[in-house]
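Colleague: Pasting the sequence and the predicted coordinates here, then a few questions.
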Amino acid sequence: MTQNPIRYFVVLKNPNGLEHSYFEDSATADRWAARYIALQIYGPELVDDVPFTIASRPSALVHLVSEPDSERPLKPRQPHELVVSLNVTGNARLSPAQVVDDIIKAALEKPEVFVGGSPDIPFASSDHWCVGDAADPMFSDRSAAQRLIRADALRTRPNTTGKGVNVVIVDQGLDKRELGSSYGGGWKVGAAVPGAPQQQPGSIRRPHGMMMAHNILEVAPDALLFDLPLAPPRISNITNFLSLAYAAYSVALTDVWHWKRGKYPGPWIFVNPWGIYDRSSEVPLGGYTTNPHNCFNRLIGQVVADDNDVVFAAGNCGQFCPDMRCGEEDQGPGYSIWGANSLAQVLTVGAIRADSMWLGYSSQGPGQLALGPNKPDLCATSQFREDGDAFSINTGTSAACGLAAGVVAALRSRWDSARVSPHQLKHVLNQSARKPPGLGSNPGLRHRLGHGVLDANAAFDQLMMQFP
């Protein structure tokens, strides 16, 4: 009877010359790698009947074990170790489980060859995945994405539907017709009219703002959404954008102040799936991106001080596969989370796959020293399709930001800001996040994942203990 294969990861030491064989992007290289690993485990007897295949080519999984002295290496260093993903199938003599046992035994007995192995990938300190390395860039579906952050568990908890919670999506616009009763209103920003998003030329997919709305409502279905259509697809003039952003936010905050005392008295959350990817248009350099006294940074700080939650996407300028919009000098550790995204007061969200693997485009900390160096705060899921609808996709740290905002909205329907301040809620989310092995001792891993993987269920339990 055919048995289901087992996914297993091994970390190989990288002697001189080994990496050159791995870096070939071909089926021949994959077979060579499988034979090499089998030889180390079984000797020559099973080299022609290898009980596993290469699930992900090592070229896509190379990682740096120790961070360079500079937080931002100008050129990738030669990897000291190689992470290899195996699809353990077994053979006529060995079951998949027996093969995994043999791999574990070999890893213990041959430290000169193997660094370690694991059925899960958080053991690998700098493991990452780039969309371009995959045949299918959508790694999972929504159900798996929400299970990872345990958002599905909130459905069994009382008063966690987002009822009475108001969420402002600061993005490219919402579709009020599609949202129906979930749409609360919005503000005109320049030529952008709330509730009527502009379709991007050449795109037939749903608007970016509607991806955000869907992620929030899937976790907090009774939340009321408001549209602040501020963010362009690309911020090409930072000065002009900030001027518009300051004015738009100021108008919205004035209305929210009155609405809190009138028809919308519940908690308010501002969700920002945008950031600065290229600082070349910033004059002077650092005037916004590193300056705590910048008027927009101070305004966002005041939003939180007024008992509103603020959630930002970390950005998509991670060092391994940055977005094409990212500036040459605006990528990687310490150089990819700028401005308000880096403020200590806000919740900044990075991105991982549904199996916890860090996405190599997710912007990395530390944040800016004068704003908030401990960034990102945590990570949530991205690169997933909708259940039953492969055409509707969720990508980037924006998708992760939307899921995290949904969790905030769900929790806020039980604990409003009068009971739990934005600072306290952010602290609980960070402390209850699942911590992968090595997070506390590995700065590189911490700069990728922050405090770990968002855990909505654990956050609920911690809030129940602290604020029953």
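Modeller: Ah, there it is.

Colleague: can we go C-alpha only for contacts and neighbour counts from here?
Modeller: Will do.

Colleague: what ranges do the helices span in the stretch 351-468 of the chain?
Modeller: 396-412, 422-432, 443-449, 456-466 (DSSP state H, counting those that start in this stretch).

Colleague: Test my guess that Lys426 contacts Val349.
Modeller: No: the criterion here is Cα atoms under 8 Å, and Lys426 misses it with Val349 at 11.4 Å.

Colleague: who's more crowded, the two?
Modeller: Val349 (35 against 21; other Cα atoms under 10 Å).

Colleague: Could you check how far the more buried one is from Tyr335?
Modeller: 16 Å (Cα to Cα, to the nearest Å).

Colleague: Check Ser417 too.
Modeller: When Ser417 is compared with Tyr335 (using Cα to Cα), they lie 33 Å apart.

Colleague: can you check Ala314 too?
Modeller: For Ala314 relative to Tyr335 (Cα to Cα), the value is 11 Å.

Colleague: joint contacts of these two?
Modeller: Taking Cα atoms under 8 Å, 6 or more residues apart in numbering as the contact rule, the neighbours common to Ala314 and Tyr335 are Gln364.

Colleague: between these two, which one's more packed in?
Modeller: Taking neighbours as other Cα under 10 Å, Ala314 and Tyr335 compare with Ala314 leading, 37 against 22.

Colleague: Check it against this one:
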Amino acid sequence: MRVSVIVTIPAKALVRERSHLAFSRERYDPIATPTKKGGLLVDPAFPPLPIAARTPAKVRLAASHIERAPVFAVRGTIEADRIDDVRSSGRGVQIFADPQIGMFKDPYCGVEAVGTHEDVARQLKLDQLREKGLDGKGVALAVMDTGINVKHLKAQGMAPKLDKKISWAPSNIRNTPGDYAVDHGTMCAYDALIAAPGCSLLDFPILQSQTPGGSVMSGFLSDALLAFSYLHQQFTGPDWKYKALVINNSWGMYHPSWDFPPGHPGRYADNPNHPFNIMVGTIARAGADVLFAAGNCGADCPSGQCQGVTRHSISGANAHPDVLTLAACDTDGVRLGYSSQGPAIPGMAREKPDLTSYSHFLGSQAFGEGSPDTGTSTASPVAAGCVAAIRSGLPSSKVSPRDLFDRIKAEAQKKPWPKSGWNNDYGAGIIDPLPVAEHFGL
């Protein structure tokens, strides 16, 4: 059986040239003939992506650009039983897992909405943020998901701004930013706009992969790697015009069986040196605020996709030390039983989720009239909107993502009250953006 893999290869002049063509949006000539080494079949349409060098302490940002990257990542397929052969070939080639990823929606428990988006706005004290002029204006908010439908957002009372120039799609997906089918990505965009109606949305439909073995509304980690790499080049390039970049990710790897087995050096779930985990750290340390949903594998009523695995279910980039990981509660502040609990998988940041945000309310109605916005898929963009609102008065050049996230956790509403500190269910507590803004003098 052939499996999809991410392959790192040494940097060479031809590799850098092909990478430049891909990121310049000029005509990209794929490798004419797929190469086979040790059973590896390289995807000819996937451009080489620069991957930064990583030391035990940090990612070296200077080596994250095309001209200085020590290695590049490509995508390929290989027979499952030949992975070790390629890794030990001595040619500088390394093989990493390219697991399927999916959205964190359709939780198992509770179908009725608890409150509405107005209740979310009230809990977040958004009227007071608005009085401070904090509405996300001048901030780019990337929705890494299934694509956004702007018409639906407008029909639901939103006035979204969409930057089509920076928005992006894989080459095998129709590139029509803002005009994708109403689905999960539209829900996430709506939920982000609750707190940040003035932000500029960036549309990245990574969960519509047509990679062999994939399906609509799912994707592969390599799709996310390509999107993050492209966005990083834009964010650090000379034409970037926004005060800050916020990236919402309401997806993850549901089950360990989608990954390489434990102990394999190419595994994703618990490996800081996986190319995607390096890429997440690279863009975060460059100044982007990256948020991930914790997942819907909570012990009380996990999603069926969890296949009963509820321990250490927060893994991979969802447990990255440089991201803000969101658990979910309802508009009354009660933890939702499907919300994944900590601690995260050993090898990544242990104290995940970082904090909790609101979900399971009547909002976008993306899945039909009266349907709630659910899952940690909703909690994450609600929090992303809060971050974007704060960033409209606090550019990333002034305060780093790590310092901002630390303050957001410090100001969270403690749950269970009055206990302070981190706990498995709520992280640091429920997000409360107003005191964060006040702390920074906004």
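Modeller: All right, it came through fine. Everything quoted here is computed from the prediction, not taken from an experiment.

Colleague: Could you single out the most deeply buried of the helices of the stretch 351-468 of structure 1?
Modeller: Counting by mean count of other Cα atoms under 10 Å, helix 396-412 has the highest mean neighbour count of the helices of the stretch 351-468 of structure 1, with a mean of 30.

Colleague: what's that helix aligned against in structure 2?
Modeller: Alignment of helix 396-412 of structure 1 against structure 2: residues 375-391, by TM-score structural alignment.

Colleague: Relative to structure 1, what is the average displacement of that stretch?
Modeller: Taken over the aligned residues, the distance from stretch 375-391 of structure 2 to structure 1 averages 0.5 Å (mean Cα distance after the TM-score superposition for structure 1).

Colleague: Tell me how many other residues crowd the residue mapped onto Met348 of structure 2 from structure 1.
Modeller: Mapped onto structure 1 by TM-score structural alignment, Met348 of structure 2 lines up with Leu371. By the criterion of other Cα under 10 Å, Leu371 of structure 1 has 22 neighbours.

Colleague: any idea what sits nearest Leu371 of structure 1, other than its immediate chain neighbours?
Modeller: Sequence neighbours aside, Leu343 is the residue nearest to Leu371 of structure 1 in space, at 4.8 Å (criterion: Cα to Cα, 6 or more residues apart in numbering).

Colleague: Need the counterpart of the one you found in structure 2.
Modeller: Per TM-score structural alignment, Leu343 of structure 1 is aligned with His320.

Colleague: Its match contacts Asn277, doesn't it?
Modeller: Yes: His320 of structure 2 lies in contact with Asn277 (Cα under 8 Å); the separation is 7.2 Å.

Colleague: Look at those two and report which has more neighbours.
Modeller: Each of His320 of structure 2 and Asn277 has its neighbours counted (other Cα under 10 Å); His320 has more, 28 against 23.

Colleague: How about the contacts made by that one?
Modeller: Pro272, Asn277, Val280, Gly281, Met348, Ala349.

Colleague: what's the closest of these to Gln413 of structure 2?
Modeller: Ala349 (21.9 Å; Cα to Cα).

Colleague: Could you check how many residues crowd around the closest one?
Modeller: 23.

Colleague: okay but Gln368 of structure 1 is in contact with Asn341, surely?
Modeller: No: here Gln368 of structure 1 lies out of contact with Asn341, judged by Cα under 8 Å, at a distance of 9.6 Å.

Colleague: More neighbours: which of those two?
Modeller: The residue with more neighbours, out of Gln368 of structure 1 and Asn341, is Asn341; 33 against 25, by other Cα under 10 Å.

Colleague: Help me confirm that the more buried one is found in a helix?
Modeller: Yes: judged by DSSP: H, G, I helix; E, B strand; the rest coil, Asn341 of structure 1 forms part of a helix.

Colleague: Gly147 of structure 2 is in what secondary structure piece?
Modeller: Per DSSP states H and E: Gly147 of structure 2 is located in neither a helix nor a strand.

Colleague: no wait, Ile283 of structure 2
Modeller: helix 275-285.

Colleague: Alignment lookup: Ile269 of structure 1 to structure 2.
Modeller: By TM-score structural alignment, Ile269 of structure 1 lines up with Val246.

Colleague: got a list of contacts for whichever strand or helix holds that match?
Modeller: Taking DSSP H and E as the criterion, Val246 of structure 2 maps to strand 244-249. The contact list for strand 244-249 of structure 2, computed with Cα under 8 Å, 6+ apart, reads 138-145, 235, 287-293, 377, 380-381, 384, 387-388, 391-392, 395-396.

Colleague: likewise stretch 168-183 of structure 1?
Modeller: 192-198, 207-210, 212-213, 222-233, 268-274.

Colleague: do stretch 317-337 of structure 1 as well
Modeller: If you take Cα under 8 Å, 6+ apart as the criterion, stretch 317-337 of structure 1 is touched by 71-72, 130, 234, 275-280, 314-316, 360-368, 375, 447.

Colleague: got the buried residues for that stretch?
Modeller: Residues of stretch 317-337 of structure 1 classed as buried: 317-323, 325-327, 330-337 (neighbour count, 16 or more other Cα atoms under 10 Å).

Colleague: just stretch 178-185 of structure 1 next, same as before
Modeller: Leu179, Ser182, Tyr183, Gly184.

Colleague: so the last one, which of the three states?
Modeller: Pointing back at Gly184 of structure 1 there. strand.

Colleague: What lines up with it in structure 2?
Modeller: For Gly184 of structure 1, the aligned position in structure 2 is Asp163, judged by TM-score structural alignment.

Colleague: separation between that match and Ala169 of structure 2?
Modeller: Asp163 of structure 2 is 13 Å from Ala169 of structure 2, by Cα to Cα.
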